[in-house]
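Enquirer: Sequence isn't available, so here's the structure alone:
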């Protein structure tokens, strides 16, 4: 049982934003602290997945093969960014040239402020799909009002163009009627087209009245905040506009069925009136098609962003969920920061990382020296081959001179151990330059330099 608990604790510690290798070598108390942070990180991953899944489901009409991959990718991306931020919360444990190691206990700093602000913004964004999933039913009536308002606005805008077209077509026929017909024919024709004239006048009156109310509504929408009285007035304006639009839709549907029954007996005017009928029917049919297309569009739209706006403005529980998600994101950062005050974790981490760096630097210097010696040995071998050819010529002329030169060359080309020159006093951190002391021409300074170098070599 204890083994399973220990394994689970160490598994959670992997997600804490710290090196699992170091955590395993710490006390049980430190491991529990990092396991708690890891548990919060896992909860953040699950929350991010659910949030992204809900958003993509609403966007792609509940297609699982799209929503699930998007949720996983988003959750992994956010969690990785969060783990990176958690790792940066640890104090400075290795020296740098600009800043020597200094321990700071202040949680409130400019760097921490910007990091917390970014995480808070990310948490609020992630919380919104969860708000919509859990609390969307509480703003259903407000959402329906918004849908009605948007529908009314779009219908009025689209109808304004088509009603202008109706008026132009009917006015053109009236002008033709006046120019071609006699007074009796004009009177008879006007009696026959009385229903069309009435419809056009109704549409003009609808446009004037609805545009006036729409201007009033737009002025209200331009305000950042509406009081209770203004909200009631806005609802009343929307209700009147909705009634006007419904009457207009009913009028269009009724008129399009009647227009074919309207006839003019005068054969001279029949052809022009037929063109007028066709133009009016097309304009009315276009209006009806707009109504149907708009209804279909609104039925397929879930108004996701508007739901979020309504929840934040009307439902206080949405802010409770926001606060809980933000707290979920911020608590691990605070816990990670407080570990430095309550435990010796970072002292242990400093020793381990320092030893790793020193060991790696020693390995590097050894490899550097071996590589340099190997290259020099290859160079010496090639040089000796060329010199031996010349020595063979000297040997034939002067054997003694040959022996002397050969000994000198062998002495010059003998193998030596080559070490990397340390330019810095505290390699490999490279924060302090070596101080090169000038040699004074006195016996005391010479002895001091010799004994100092001897002591340094003994210390090493």
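Expert: Received it, and whenever you're ready, just let me know what you need. Not measured: the values here are computed from a predicted model. Residues are numbered from 1 along each chain as shown.
Enquirer: hey, let's count contacts and neighbours off CA atoms from now on
Expert: Noted.
Enquirer: Against residue 44, how distant is residue 125?
Expert: Remark: distance between residue 125 and residue 44 (CA to CA, to the nearest Å) = 13 Å.
Enquirer: out of these two, which sits in the more crowded spot?
Expert: Remark: of residue 125 and residue 44, residue 44 carries more neighbours, 21 against 16, as counted by other CA atoms under 10 Å.
Enquirer: who's in contact with the more buried one?
Expert: Shown in contact with residue 44 (CA atoms under 8 Å, 6 or more residues apart in numbering): 79, 328-329.
Enquirer: Give the buried residues for stretch 64-73.
Expert: 67-68, 70-72 (16 or more other CA atoms under 10 Å).
Enquirer: going on from the helix or strand harbouring residue 381, what's the next piece of helix or strand?
Expert: Using DSSP states H and E, residue 381 maps to helix 345-397. Next helix or strand after helix 345-397 toward the C-terminus (DSSP H and E): helix 399-412.
Enquirer: residues contacting residue 333?
Expert: Going by CA under 8 Å, 6+ apart, the list of residues near residue 333 reads 86, 89.
Enquirer: Only the buried subset of the contacts of residue 44, as a ChimeraX command please.
Expert: Entered in ChimeraX, the line below selects the buried ones among these, by 16+ other CA under 10 Å:
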select :79,328,329
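Enquirer: Which of the contacts of residue 44 fall within strands?
Expert: Applying DSSP state E to those, no entry is found in strands.
Enquirer: Go through the contacts of residue 44 and name the one nearest residue 455.
Expert: Proximity of the contacts of residue 44 to residue 455 was ranked by CA to CA; the top entry is residue 79 with 53.0 Å.
Enquirer: What about the closest residue to residue 127 other than its chain neighbours, how many residues nearby?
Expert: Nearest residue to residue 127 in three dimensions, chain neighbours excluded: residue 322, at 5.7 Å (CA to CA, 6 or more residues apart in numbering). The number of residues packed near residue 322 is 21, by other CA under 10 Å.
Enquirer: what about residue 322, helix or strand, and which?
Expert: With DSSP H and E as the criterion, the answer for residue 322 is helix 316-342.
Enquirer: Go through that helix and flag the buried ones.
Expert: So, applying 16+ other CA under 10 Å, buried residues of helix 316-342: 318-319, 321-323, 325-326, 328-330, 332-333, 336-340.
Enquirer: Next, report how far it is displaced from the centre of its chain.
Expert: 20 Å (CA atoms, centre = their mean, to the nearest Å).
Enquirer: same check, this time on stretch 43-54
Expert: Going by CA atoms, centre = their mean, where stretch 43-54 is centred and where its chain is centred differ by 15 Å.
Enquirer: residues contacting the residue nearest to the spatial centre of the chain?
Expert: Closest to where the C-alpha atoms of the chain average out (CA atoms, centre = their mean) is residue 122, at 8.1 Å. Residues in contact with residue 122 (CA under 8 Å, 6+ apart): none are found.
Enquirer: before we move on, the earlier item: ok and the helix holding residue 322 relative to helix 345-397, angle-wise?
Expert: Going by axes from the mean of the first three to the mean of the last three CA atoms, to 10 degrees, helix 316-342 is angled at 60 degrees with respect to helix 345-397.
Enquirer: alright, now check it against this:
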């Protein structure tokens, strides 16, 4: 039972309300909680792989991975919570509701794609390692060709200037350029060999291995399933009836406290006979404005009062 309550907490809703629901609803929220736990694990693995690959430090990867996994999961839970149906009175607007839900789902899809890519890199690590090695060799080859081309031109110019007393000076310049070619090439080889080209690996993965997008779709579905389970809980279910009763009672209770405090401040502290004025009949939800029952006179009545 404790494990179920833990998963109910992970679902982003009140576990005490969920406990009052029927078996099918409790099972639904248990499933949501399990999926959120899986999503947190995927976020941690993804962030750990990403930051370890970028920073090349295991401990930093673990610490930052845990932090970002916690942060992403909390954002996801917040989005999941906002998909719950409200029990408060409101003016319905289907278009606004559709746009609002669509934006949240698109954001969830974006998060799932970001989380998916480092995991895909791990799954395709062997072929990617070979592709990155080929990329490194091509990079070194291009750099070597450009360096040699540039310095060979200088050496050629110095060789043309080998005349008389200046021979020793130009010979030193030629030797210096030859040594510079070797130094620059070896320095580039060291830099390339140290780098794991993590971002380049993801680029290669997306271009060369389209099958990796199947993993993206799978993780996207994992992220979407809890939203589906949450959205399609019926608004007349025990869960929503209980949830809406608790929330409405809490809001009304706090509203009454506010009015009492308001009246107390003006009546006792300042000695003014003032009371909080409500302009809506369903305060504090404020969807039904009170009708103005004041009798408004005409312009002729104003003139009669002025010149009477």
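Expert: Okay, I see it. Given the structure is predicted, the values throughout are model-derived calculations rather than measurements.
Enquirer: Quick check: TM-score for this pair?
Expert: Laid over one another, the chains give 0.86 as their TM-score (TM-score structural alignment, normalised by the length of structure 2), with 295 aligned residues with a CA RMSD of 2.5 Å.
Enquirer: Name all residues that make contact with the residue lying closest to residue 151 of structure 2 once chain neighbours are set aside.
Expert: Using CA to CA, 6+ apart and skipping the chain neighbours, the partner closest in space to residue 151 of structure 2 is residue 177 (6.3 Å). Residues near residue 177 of structure 2 by CA under 8 Å, 6+ apart: 151, 154-155.
Enquirer: In PyMOL, how would I select just the buried ones from these?
Expert: Those of those that count as buried under 16+ other CA under 10 Å are selected in PyMOL with:
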select buried, resi 151+155
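Enquirer: Doesn't residue 12 of structure 2 belong to a helix?
Expert: No. Judged by DSSP: H, G, I helix; E, B strand; the rest coil, residue 12 of structure 2 forms no part of a helix; its state is coil.
Enquirer: In structure 1, what sits opposite it in the alignment?
Expert: Taking TM-score structural alignment, residue 12 of structure 2 has residue 17 as its aligned residue in structure 1.
Enquirer: distance of its match from residue 312 of structure 1?
Expert: 33 Å.
Enquirer: more crowded one of those two?
Expert: More neighbours surround residue 17 than the other of residue 17 of structure 1 and residue 312, with 23 against 16 (other CA under 10 Å).
Enquirer: What is the aligned counterpart of residue 93 of structure 1 in structure 2?
Expert: So, by TM-score structural alignment, residue 93 of structure 1 is matched to residue 87.
Enquirer: Over to residue 451 of structure 1?
Expert: Checking with TM-score structural alignment, residue 451 of structure 1 has no match.
Enquirer: picking that back up, what's the match for the residue nearest to residue 151 of structure 2 in structure 1?
Expert: Per TM-score structural alignment, residue 177 of structure 2 is aligned with residue 283.
Enquirer: picking up where we left off before, packing partners of the helix holding residue 381 of structure 1?
Expert: helix 20-23, helix 399-412 (3 or more CA pairs under 8 Å, 6 or more residues apart in numbering; DSSP states H and E).
Enquirer: Run through who's touching the shortest one.
Expert: Read that as helix 20-23 of structure 1. Outside helix 20-23 of structure 1, the residues that reach it (CA under 8 Å, 6+ apart) are 10, 13-14, 30-31, 34, 348-349, 352.
Enquirer: possible to save those residues as JSON lines with distance to residue 438 of structure 1 and neighbour count?
Expert: Shown next, in JSON lines, are the contacts of helix 20-23 of structure 1 (distance: CA to CA, whole Å; neighbours: other CA atoms under 10 Å):
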{"residue": "10", "distance to residue 438 of structure 1": "56", "neighbour count": "20"}
{"residue": "13", "distance to residue 438 of structure 1": "54", "neighbour count": "26"}
{"residue": "14", "distance to residue 438 of structure 1": "54", "neighbour count": "18"}
{"residue": "30", "distance to residue 438 of structure 1": "51", "neighbour count": "19"}
{"residue": "31", "distance to residue 438 of structure 1": "53", "neighbour count": "22"}
{"residue": "34", "distance to residue 438 of structure 1": "53", "neighbour count": "27"}
{"residue": "348", "distance to residue 438 of structure 1": "41", "neighbour count": "15"}
{"residue": "349", "distance to residue 438 of structure 1": "40", "neighbour count": "19"}
{"residue": "352", "distance to residue 438 of structure 1": "38", "neighbour count": "14"}
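Enquirer: ok, these vs residue 180 of structure 1, which is closest?
Expert: Distances from residue 180 of structure 1 to those, taken by CA to CA, are shortest for residue 14, at 92.5 Å.
Enquirer: Not counting sequence-adjacent ones, nearest residue to that closest one?
Expert: Per CA to CA, 6+ apart, closest to residue 14 of structure 1 is residue 20, 5.6 Å.
Enquirer: how far away is that neighbour from residue 35 of structure 1?
Expert: 11 Å.
Enquirer: again, but for residue 403 of structure 1
Expert: 76 Å.
Enquirer: Look at those two and report which has more neighbours.
Expert: Neighbours of residue 403 of structure 1 and residue 35, each counted by other CA under 10 Å, are more numerous for residue 35; the result is 22 against 14.
Enquirer: Check which helix or strand that one maps to.
Expert: Counting by DSSP H and E, residue 35 of structure 1 is found in helix 28-59.
Enquirer: Relative to structure 2, what is the average displacement of that helix?
Expert: In the superposition against structure 2, helix 28-59 of structure 1 averages 1.4 Å from its aligned positions (mean CA distance after the TM-score superposition for structure 1).
Enquirer: try stretch 76-85 of structure 1
Expert: Stretch 76-85 of structure 1 sits 1.0 Å off on average (mean CA distance after the TM-score superposition for structure 1).
Enquirer: And residue 281 of structure 2, what's its match in structure 1?
Expert: So, by TM-score structural alignment, residue 281 of structure 2 is matched to residue 425.
Enquirer: and what of residue 99 of structure 2?
Expert: That one, residue 99 of structure 2, aligns with residue 110 by TM-score structural alignment.
Enquirer: show me the contacts for that match.
Expert: Going by CA under 8 Å, 6+ apart, the list of residues near residue 110 of structure 1 is empty.
Enquirer: Residue 437 of structure 1 and residue 360 of structure 1: what is the separation?
Expert: In terms of CA to CA, residue 437 of structure 1 sits 30 Å off from residue 360 of structure 1.
Enquirer: Neighbour count: the two, which is higher?
Expert: residue 360 (13 against 7).
Enquirer: Trace that one over to structure 2, please.
Expert: Checking with TM-score structural alignment, residue 360 of structure 1 has residue 254 as its match.
Enquirer: now residue 210 of structure 1, nearest residue through space, not along the chain?
Expert: Nearest to residue 210 of structure 1 is residue 241, by CA to CA, 6+ apart, at 6.3 Å.
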